[in-house]
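K.L.:
quick one: sequence and predicted model below, then my questions.
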Amino acid sequence: MCALNKQKKGFALVELIVVMGIMLMVSGLTIANFPAFRSQIAVSIALHELQLSLRQAQAYAIAVREFSPAFTAPICQPLVSPPARFPPYGVSITKNTSTYVLFADIACAVKTIPPYNKQIYNTGSVYGSEMVATKVMQGGAKVLSIDGCNGMSCIALDIVEVVYQRPSPSIIILGHSSVWASYTWVDITISSQNGAFTKVMRVRTSGQVSIQ
């Protein structure tokens, strides 16, 4: 009579040890890389929210969003005294900070801007606060650098303002280094809290916003 060999089902001790070792290795790598992953996510979210804020300012300007019904001037135009009821809107961004401001140009600085030698966003306007909202980057992300460019020439800036005004389809980009000046495009570099991860947003006067 032939004896039937019965195979035992399940894991052998060696197999179990190998599987546990692999799981521990994967867990260790995941934990070790988590800070870097978190930094990348924080920068990506900050760029996405900044892009949304720029689009929000553009939408407010195109849709002729009312800032205050108490203001008598309809829009910013020559021979009309501010404050404007339906002003241009923009975003003011400062280097080495984790905040930026969505604002309304109720003082109509855009109509007196040429030759583009002064700031548009006025924190001490005689007509009241121009701030619509202050945005805060999460996860320790911040504005590492700002570069304003014309042609092949670029210069480091400490502040940039991107302003949308109706009915013009283009935008105004003003930046401050030692003086205020206008630029064709601007590169805004966002970094993680430890500076290990960075990404660049490029904004052009054509209205194009891209992430490098």
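P.N.:
Sure thing, it's come through. What you see is a predicted model, and the numbers here were worked out from it, not measured in a lab.
K.L.:
from here on, contacts and neighbour counts on C-alpha atoms
P.N.:
Will do.
K.L.:
could you look up the SS state of the nearest residue to residue 156 once chain neighbours are set aside?
P.N.:
With Cα to Cα, 6 or more residues apart in numbering as the criterion, residue 156 has its nearest non-adjacent residue at 4.6 Å, and that residue is residue 147. Under DSSP: H, G, I helix; E, B strand; the rest coil, residue 147 falls in the strand class.
K.L.:
what sits against residue 147?
P.N.:
When contacts are counted by Cα atoms under 8 Å, 6 or more residues apart in numbering, residue 147 touches 154-157, 186-188.
K.L.:
by neighbours, which of these wins?
P.N.:
Counting neighbours by other Cα atoms under 10 Å, residue 186 comes out on top of the contacts of residue 147 with 29 neighbours.
K.L.:
residues near the residue lying closest to residue 212 once chain neighbours are set aside, how many?
P.N.:
Leaving aside its sequence neighbours, residue 212 sits nearest to residue 200 (Cα to Cα, 6+ apart; 5.2 Å). Neighbour count of residue 200, defined by other Cα under 10 Å: 20.
K.L.:
second one coming, line it up with the first:
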Amino acid sequence: MCRRFFVASPDEFFNYHMLKFLRGGDKRSKKHNATAAHSSAGFTLVELMVVTGIFMILSSVVLTTNARFGNLVVLQNLAHDMALSVRQAQVYGIAVRRYEGAIFDVSYGIHFSVPSANAPFIYELFADVNRNGAYDDGDAIVTSTTVNPGYTLNDLCIRSTSGSDDCAVSTADIVFRRPEPDACIGKGGAFTFNAQFKCVSQNDRARIILESRGGELAGITIESSGQISVN
């Protein structure tokens, strides 16, 4: 039996192998697409748990930081309000604010007292009608300020001219009398004016510290020179 052999031309040989290559590439492409589609079908349970955990951690950090920042801002505002009240008493004292008609020689001051348990912190701007340099019966309250709930008095300290601090005081009075801007600082209700209405206090500094519900601290310092600072 005679077999016939066909000899392909160069063009036919090239076309044959090119077609074979393209068919093989199409199969590889379909296999790759199927694998990619399978791998991108969605999140696994482990991936979902990891992403959720990261989101919860970031959310808790952001919320905690935001709450602390808010408390600190309110606390600073309360300290500045307290400093402004002291400054207002100073202005009233040296500007000869008239009290009830034609009385012009009344001193003005701020009275601080340690609140009882669970009671709000309250301080008063008062007119020293009795002219003794302390807040007592007979003096007139000009304004009374109640500090926001959640914020209270942390410390009330009076420093003597000898340099020793007394932080166990229950009350403090900061009084201003014309024509000087100096502060007459008293504690425990002790009179700080003598019979000639001159300041005889032996204290040169008062420090009032507020505390927020988060434990942040801010307050004011009043020097006997009349300087008032927020710290």
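P.N.:
Thanks, I have it. Worth saying up front: this structure is predicted, and the values here are computed from it rather than measured.
K.L.:
care to give me the TM-score?
P.N.:
Once superposed, the chains reach a TM-score of 0.69 (TM-score structural alignment, normalised by the length of the first structure), with 171 aligned residues with a Cα RMSD of 2.7 Å.
K.L.:
where along the second structure do the helices fall?
P.N.:
Along the second structure, counting by DSSP state H, helices occupy 10-39, 45-94.
K.L.:
now those helices as a markdown table including mean neighbour count and distance to residue 123 of the second structure?
P.N.:
As requested, those are arranged in a markdown table below (neighbours: other Cα atoms under 10 Å; distance: least, Cα to Cα, whole Å):
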| stretch | mean neighbour count | distance to residue 123 of the second structure |
| --- | --- | --- |
| helix 10-39 | 11 | 69 |
| helix 45-94 | 15 | 9 |
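K.L.:
now tabulate those in CSV and tack on distance to residue 228 of the second structure.
P.N.:
As requested, those are arranged in CSV below (distance: least, Cα to Cα, whole Å):
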stretch, distance to residue 228 of the second structure
helix 10-39, 69
helix 45-94, 7
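K.L.:
residue 188 of the second structure: which of those is closest?
P.N.:
Closest approach to residue 188 of the second structure among the helices of the second structure is made by helix 45-94 (18.4 Å; Cα to Cα).
K.L.:
picking up where we left off before, how close does the alignment partner in the second structure of the residue nearest to residue 156 of the first structure get to residue 112 of the second structure?
P.N.:
Alignment note: residue 147 of the first structure maps to residue 157 in the second structure; criterion TM-score structural alignment. Distance of residue 157 of the second structure to residue 112 of the second structure, computed by Cα to Cα, to the nearest Å: 11 Å.
K.L.:
quick check, residue 212 of the second structure in contact with residue 76.
P.N.:
No. Assessed by Cα atoms under 8 Å, residue 212 of the second structure is found out of contact with residue 76, at 9.8 Å.
K.L.:
spatially central residue for the first structure, please.
P.N.:
residue 50 (2.4 Å; Cα atoms, centre = their mean).
K.L.:
tell me the counterpart of that residue in the second structure.
P.N.:
In the second structure, residue 50 of the first structure lands on residue 82 (TM-score structural alignment).
K.L.:
chain neighbours aside, what residue packs nearest to that match?
P.N.:
The shortest distance from residue 82 of the second structure to any residue other than its chain neighbours is 7.6 Å, reached at residue 220 (Cα to Cα, 6+ apart).
K.L.:
measure the one you found to residue 24 of the second structure for me?
P.N.:
On the measure of Cα to Cα, residue 220 of the second structure and residue 24 of the second structure end up 84 Å apart.
K.L.:
contacting residues around stretch 35-52 of the first structure?
P.N.:
With Cα under 8 Å, 6+ apart, stretch 35-52 of the first structure has contacts from 137-141, 190-193, 196-199, 201, 209, 211.
K.L.:
those residues in strands, which ones?
P.N.:
When these are checked against strands (DSSP state E), the matches are 190-191, 198-199, 201, 209, 211.
K.L.:
counterpart of residue 162 of the first structure over in the second structure?
P.N.:
Aligning on TM-score structural alignment places residue 162 of the first structure opposite residue 174 in the second structure.
K.L.:
count residues in the vicinity of its match, would you?
P.N.:
30.
K.L.:
so what's it up against?
P.N.:
Residue 174 of the second structure is in contact with 86, 109-111, 183-186, counting by Cα under 8 Å, 6+ apart.
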